[in-house]
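Asks: predicted structure and sequence below. I'll ask about it afterward.
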Amino acid sequence: MPRRSVVGLQEAQMATTDPNAKGLDASALASSEAQGLGVRWSRLQIGAVATCFILNMLDGMDILMMSYLAQSIATEWSVGAAALGVVFSAAIFGMMIGALALAPFADHLGRRPVILGAVALMGLSMIACGFATNVTTLIVLRFIVGLGIGAILASMAAITSEYSPARHRTIAVALLQAGYSIGAMLAGLAVYFLLPQSTWHWFMSGAGVATLLLLPLAYVLMPESLEFLEKRQPRNALARINRIRGKMGRPLLATLADVGERRSASAALLFKNGQWKQTLILWSAFFACYMTLYFVIAWVPKLAIEAGLNPDQAIFAGVTYNLGAFIGGLALCWLLFKFDVRPLVLIMMLVGAVALVGFSAPMTVTVTLAVAFGIGFAVQGGFNGLYPLVAAAYPAQIRSTGIGWCIGVGRAGAVLGPLLGGALLGADTGLFIVFIIFTVPLVVAGILATLVKQASQDSVVGVLE
């Protein structure tokens, strides 16, 4: 993969038509500008991208709140690690089902209503989590939280990409993904400082209230996707498009282009023309990396306690891990402009594996926190590298399908990771053995990344989960 390949498609998208043209046809202008072309940020664009960022922060807070509260829940209900593993995986399983069953409604109803509906579902179910009185109820409610998050991940990525000027799109999408780690950090800090004066029930419900409070902001600031309006052409599509374009300082359209029936690429194409090896390699890499990543995300505070930290210090270890994940993700974005992504992924996976094994050794608190930071930096950075890798692996005609299936298969690993971790910890497996087991998928993912070939005569652009 050539250096700086990540910007290839972005440079091609910089070509725009005359911005001063009047009464233009959608086929000549709207398609390109609906992709976020332009050089300036309007207030509407800033509001749309900022809202997606805040939503992703809340997603990180809602999903990872469990890892910080696990010890309190286990103490109150006298449940073991195996049961907590099911609670962790329930939300991730919900994300997988939400992405497969609910997210496609955005292509029929619009991205905006799906996002608003999913935020309401997330907020109400998080509030209900605070009133759960047993593990079974909490598992069901966490699954519903995951449904809402899974439903909006793709739509938030699409809105962010579409409403970002082309020259800023890469960093905008990178910051969107970083919002997840920031939300997790903020949740950890809140638990660290406030849990001694409160209970885990308050934090669950409080996260739900914070999510619902964002609804009015999202309703005002979140525009509909111009691409959706142009290609699906619902009622009053032209008027809605022109209203948005006017706020962005773009010329208005006189007509909409006639669009034919849209058909998504079949998954069978991922196995034709010699693509089957590439597909199996990528699926295996995503599954393996997701498995270890979500094991770590779910169990870092608990693992820190097993490593010798007290509960307060363990919560801060989770915060430190997510800080490392945030910085690692941004560092990977910068490195992609200079180096081939494949060796980068391998190096980060190997560093992450070493850091995981090191986490099981007796260390001072300061060193333990530093190792937690290193795990987050390397594992999350390497994981983020898989997205431009898969984008480069498939030709444009099947790229979206290829990415979607990689994420879907990967999330099966994300469900398995916390379950397996909970079972191992519940069986009193030694911490060193647990970490050795989960370093294997990391190393495998890194090696598989080096085997991926770039699609011929194709460019790659960084793509979000």
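Replies: That came through, no problem. Just so it is clear, the structure is predicted and the values come from calculations on it, not from any experiment. Residues are numbered from 1 along each chain as shown.

Asks: okay, CA-based contacts and neighbour counts for the rest of this
Replies: Fine.

Asks: list the contacts of residue 113.
Replies: Counting by CA atoms under 8 Å, 6 or more residues apart in numbering, residue 113 makes contact with residue 106.

Asks: measure it to residue 52 for me?
Replies: 14 Å (CA to CA, to the nearest Å).

Asks: so for stretch 383-400, what gets flagged as buried?
Replies: Under the neighbour-count criterion of 16 or more other CA atoms under 10 Å, stretch 383-400 has 383-395, 398-400 buried.

Asks: what are the boundaries of the helices in the stretch 151-300 of the chain?
Replies: According to DSSP state H, counting those that start in this stretch, the stretch 151-300 of the chain carries its helices in the segments 169-194, 200-221, 226-232, 237-247, 275-306.

Asks: ok, and here's another one to check against it:
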Amino acid sequence: MRKIDVSSVIDNSTFTKTHATVLGWCILLILFDGYDLVVFGSVISSLKDDWGVSTSVLGTIGSLTLIGSLIGSFICGMLADKIGRKNVIIACVLVFAVFTLLTGLTDSLIAFAFFRFFAGIGLGGIPPLVVTLTSEYSPKKMRNIMVGIMFSGYSIGGICVALLGIWVIPNLGWQWMFYIGAIPLLLLPIIIKSMPESIYYYIKKGQLSKAQHMLSRLNTDYVPQDGDQLIIEQETKDVPVAKLFKEGRAKATILFWVICFMGLLLVYGLSTWLPQMMMASGFALTSSLLFLLSLNIGAIIGSITGGFIADRIGSKKVLATLYSLGGICLFLLAFNPTVWILYLLVAFAGAASIGAQNLNNAFISSYYPSSMRSTGLGTALCVGRVGAIIGPSLGGYLLAGSAPVYICFIAFAIPAFIAAMAIYALPMTTTNAAHRAKSIEITS
């Protein structure tokens, strides 16, 4: 009777069609998640013209979406450990797509805010689930780059907003931006049929034949046999969040929370208000949306390049460099350089905000044992969503108060520098390698 270490089988696998399937679905899901979270920033100017809404009220509505995301991130991250990643992902897609469609259909500001809040619940649940699923299915030597590629989907969603907004908003109206965001409703039957579930969830629920089948598809060196014992890390009876502070993980957990708070404040503050900040600097709407395009192109380059380098020199060095660079670039934007330098600085800011947050998600996921990955990342993103809520409100407050645009850029540079300092303070090595939980045997 063989004892099979599940993590070892996955870690030592080479990239296969099954890896590509998981990665492809996660990219698509995070693409629409990114689209639906960024789309609000592209229609702010239209909402002000059509409904006469003040900048500060729009900032509050932007934060309402992220309050919903905070709730979704917290609930779904822990719920997935109990009922499965795939089931929760399907529920999240249904929720955010339906309420995004309703957002485009309404002509009431109150209903608009209400629908954005509930769409946010579904949107908030997806990032911790797809990063965990991608990490669980990734070979160890490719984990950072796979998560980096997967999270580039978020920025592709932002690019779609920028490119579509240039033509769709003037010609079809802002409502169509939300209709497009509801497309995942059409994909639900395919997701239900073909998206894989977590192998660890199969094992926990005693569905061992499914787990063996998926392991053999991931790693052809593993040939399932009757009587194989699949060994996974044992879960203790601690309250899930309490586990994050056990076995020397407390310092890193708190620092990850700080990094997520500052990182998501930066991400959602810039994604919501960058077009308006550039319009306040004298650019037309079309040019301002091109800056949003530049931000997200930089984010893709930062995610993929940063993930590639992190697999070789470690995530800590890469993240510390990116956040420091982001703070510097945002500070330099305050001096209103020439337009091409502006595009370059905005691209670097994208790499060091959205791109860095993507890599940080991979870092958090790889830090914790598999039995608490969803909880670890989910709670970190839950704290981070508080920063995400503050970001749009902060930008709206500064712009509504007629603050000089350079003050807005400096205000967003500060969180980047704080995140960099928190990264520098992280332990040099992850603790889950030194403090691995005891294993249990699950017999077919």
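Replies: Thanks, I have it. Given the structure is predicted, the values throughout are model-derived calculations rather than measurements.

Asks: follow-up on the earlier one: looking at the helices of the stretch 151-300 of the first structure, which is closest to residue 344 of the first structure?
Replies: helix 275-306 (14.3 Å; CA to CA).

Asks: which residue numbers in the second structure go with the next helix or strand after the closest one?
Replies: Moving toward the C-terminus from helix 275-306 of the first structure, the next helix or strand (DSSP states H and E) is helix 311-336. Under TM-score structural alignment, the match for helix 311-336 of the first structure in the second structure covers residues 285-310.

Asks: ok, average deviation of the matching stretch from the first structure?
Replies: Once fitted to the first structure, stretch 285-310 of the second structure is off its aligned match by 1.2 Å on average (mean CA distance after the TM-score superposition for the first structure).

Asks: next one: that stretch to chain centre, how far?
Replies: 14 Å (CA atoms, centre = their mean, to the nearest Å).

Asks: what's the answer for stretch 196-208 of the first structure, then?
Replies: On CA atoms, centre = their mean, the centre of stretch 196-208 of the first structure falls 24 Å from the chain's centre.

Asks: residues contacting that stretch, please?
Replies: Taking CA under 8 Å, 6+ apart as the rule, stretch 196-208 of the first structure contacts 58, 61-62, 65, 69, 72-73, 122-131, 191.

Asks: let's see that with 7 Å instead.
Replies: Identification of contacts with stretch 196-208 of the first structure by CA atoms under 7 Å, 6 or more residues apart in numbering yields 62, 69, 72, 122, 123, 124, 126, 127, 128, 129, 130, 131.

Asks: contact partners for the alignment partner in the second structure of the last one?
Replies: Residue correspondence to the second structure (TM-score structural alignment): residue 131 of the first structure is matched to residue 105. For residue 105 of the second structure, the contacting residues are residue 175, taking CA under 7 Å, 6+ apart as the criterion.

Asks: ok so, going back, Throw the contacts of stretch 196-208 of the first structure into JSON lines and include secondary structure and distance to residue 412 of the first structure, thanks.
Replies: Output for these, formatted as JSON lines (DSSP: H, G, I helix; E, B strand; the rest coil; distance: CA to CA, whole Å):
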{"residue": "62", "secondary structure": "helix", "distance to residue 412 of the first structure": "20"}
{"residue": "69", "secondary structure": "helix", "distance to residue 412 of the first structure": "24"}
{"residue": "72", "secondary structure": "helix", "distance to residue 412 of the first structure": "27"}
{"residue": "122", "secondary structure": "helix", "distance to residue 412 of the first structure": "21"}
{"residue": "123", "secondary structure": "helix", "distance to residue 412 of the first structure": "25"}
{"residue": "124", "secondary structure": "helix", "distance to residue 412 of the first structure": "26"}
{"residue": "126", "secondary structure": "helix", "distance to residue 412 of the first structure": "23"}
{"residue": "127", "secondary structure": "helix", "distance to residue 412 of the first structure": "27"}
{"residue": "128", "secondary structure": "helix", "distance to residue 412 of the first structure": "26"}
{"residue": "129", "secondary structure": "helix", "distance to residue 412 of the first structure": "24"}
{"residue": "130", "secondary structure": "coil", "distance to residue 412 of the first structure": "27"}
{"residue": "131", "secondary structure": "coil", "distance to residue 412 of the first structure": "29"}
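
Asks: what's the PyMOL line that selects buried ones from those?
Replies: The PyMOL command for the buried members of the contacts of stretch 196-208 of the first structure (criterion: 16+ other CA under 10 Å) is given here:
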select buried, resi 62+69+72+122+123+124+126+127+128+129+130
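
Asks: closest to residue 326 of the first structure out of the contacts of stretch 196-208 of the first structure?
Replies: For those, the nearest to residue 326 of the first structure is residue 62 (16.9 Å; CA to CA).

Asks: residue in the second structure paired with that closest one?
Replies: Match for residue 62 of the first structure (TM-score structural alignment): residue 36.

Asks: just give the nearest non-adjacent residue to that match, would you?
Replies: Of all residues not flanking residue 36 of the second structure in the chain, residue 181 sits nearest, at 5.8 Å (CA to CA, 6 or more residues apart in numbering).

Asks: what do we get in the first structure for the one you found?
Replies: In the first structure, residue 181 of the second structure lines up with residue 207, judged by TM-score structural alignment.

Asks: and what of residue 384 of the second structure?
Replies: Match for residue 384 of the second structure (TM-score structural alignment): residue 410.

Asks: quick one, what contacts that match?
Replies: 283, 286, 287, 290.

Asks: and the helix or strand it falls within against the second structure, how far off on average?
Replies: Using DSSP H and E, residue 410 of the first structure sits within helix 396-426. Comparison of helix 396-426 of the first structure with the second structure after fitting gives an average deviation of 2.9 Å (mean CA distance after the TM-score superposition for the first structure).

Asks: next one: that helix to chain centre, how far?
Replies: Using CA atoms, centre = their mean, the offset of helix 396-426 of the first structure from its chain centre is 12 Å.

Asks: next, the angle helix 275-306 makes with it.
Replies: 30 degrees (axes from the mean of the first three to the mean of the last three CA atoms, to 10 degrees).

Asks: what angle sits between the helix or strand following helix 396-426 of the first structure and helix 396-426?
Replies: Remark: after helix 396-426 of the first structure, the chain's next helix or strand is helix 431-450, criterion DSSP H and E. Taking the same axes, to 10 degrees, one finds helix 431-450 of the first structure and helix 396-426 inclined to each other by 170 degrees.

Asks: which residues does helix 431-450 of the first structure contact?
Replies: Under CA under 7 Å, 6+ apart, the answer for helix 431-450 of the first structure is 281, 285, 288-289, 292, 342-343, 345-346, 349-350, 353, 356-357, 360, 424.
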